[in-house]
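**Student:** model the structure of this input:
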Amino acid sequence: MTDENGVPENSEDESAAYAENGALPVGTSELEQEIKELERLLRIERDERRRIQAEAQVGFQFWQFS
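**Tutor:** I've put the predicted structure just below:
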């Protein structure tokens, strides 16, 4: 049987999205791990940027009052 768009109901694409036990496929958890790693790297980059800006501000204040 097909839906209104002519796509077979319970197509392989739809059923392949989940493992037999209903869990998400391994590929999804790999993507989640990659996202977590990218978020961690982004936090490190933001912290480094804040540190550099703070050092630059202190340096500017020192120069300004010297």
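**Student:** alpha carbons only for contacts and neighbour counts from here, please
**Tutor:** Noted.
**Student:** what residues are up against residue 28?
**Tutor:** The contact partners of residue 28, taken as C-alpha atoms under 8 Å, 6 or more residues apart in numbering, number zero.
**Student:** run the chain-centre distance for the one helix or strand it maps to.
**Tutor:** Of the helices and strands defined by DSSP states H and E, residue 28 is found in helix 26-64. Shown here is helix 26-64, whose average C-alpha point lies 14 Å from the average C-alpha point of the whole chain (C-alpha atoms, centre = their mean, to the nearest Å).
**Student:** could you also give me the structure for this second sequence? I'd like to compare it with the first:
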Amino acid sequence: MYQLSLNLEQILQLVKQLPENEKIRLNRELEQDIQNQKQDQQLTTVYTKMSEASFHQIWDNPEDADYDNL
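**Tutor:** Have a look, this model is predicted:
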């Protein structure tokens, strides 16, 4: 498989050559991608917070306390 390697300046030059409607489409795609990444990060944070109570019950017990002192 061939992998194209471009730096940001090269990409920007290519984008400038796009017709206006393609620039608008690219902008929408990038905005959606950024929004999806934010949502993924928020979900990760929520799931982490939700799991804290379960982990606390598992790890905070008298048997486990011996390992805390090591």
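**Student:** please state their TM-score.
**Tutor:** Structural agreement between the overlaid chains, expressed as a TM-score with TM-score structural alignment, normalised by the length of the first structure, amounts to 0.56; 44 aligned residues with a C-alpha RMSD of 1.7 Å.
**Student:** can you tell me the mean distance of the helix holding residue 28 of the first structure from the second structure after alignment?
**Tutor:** The superposed helix 26-64 of the first structure is, by mean C-alpha distance after the TM-score superposition for the first structure, a mean 0.8 Å from where its aligned residues fall in the second structure.
**Student:** counterpart of residue 55 of the second structure over in the first structure?
**Tutor:** Residue 55 of the second structure maps onto residue 61 in the first structure when the alignment is built from TM-score structural alignment.
**Student:** distance of the residue positioned nearest the centre of the second structure from residue 52 of the second structure?
**Tutor:** In the second structure, the C-alpha nearest the mean C-alpha coordinate belongs to residue 37, at 4.5 Å (C-alpha atoms, centre = their mean). Distance of residue 37 of the second structure to residue 52 of the second structure, computed by C-alpha to C-alpha, to the nearest Å: 23 Å.
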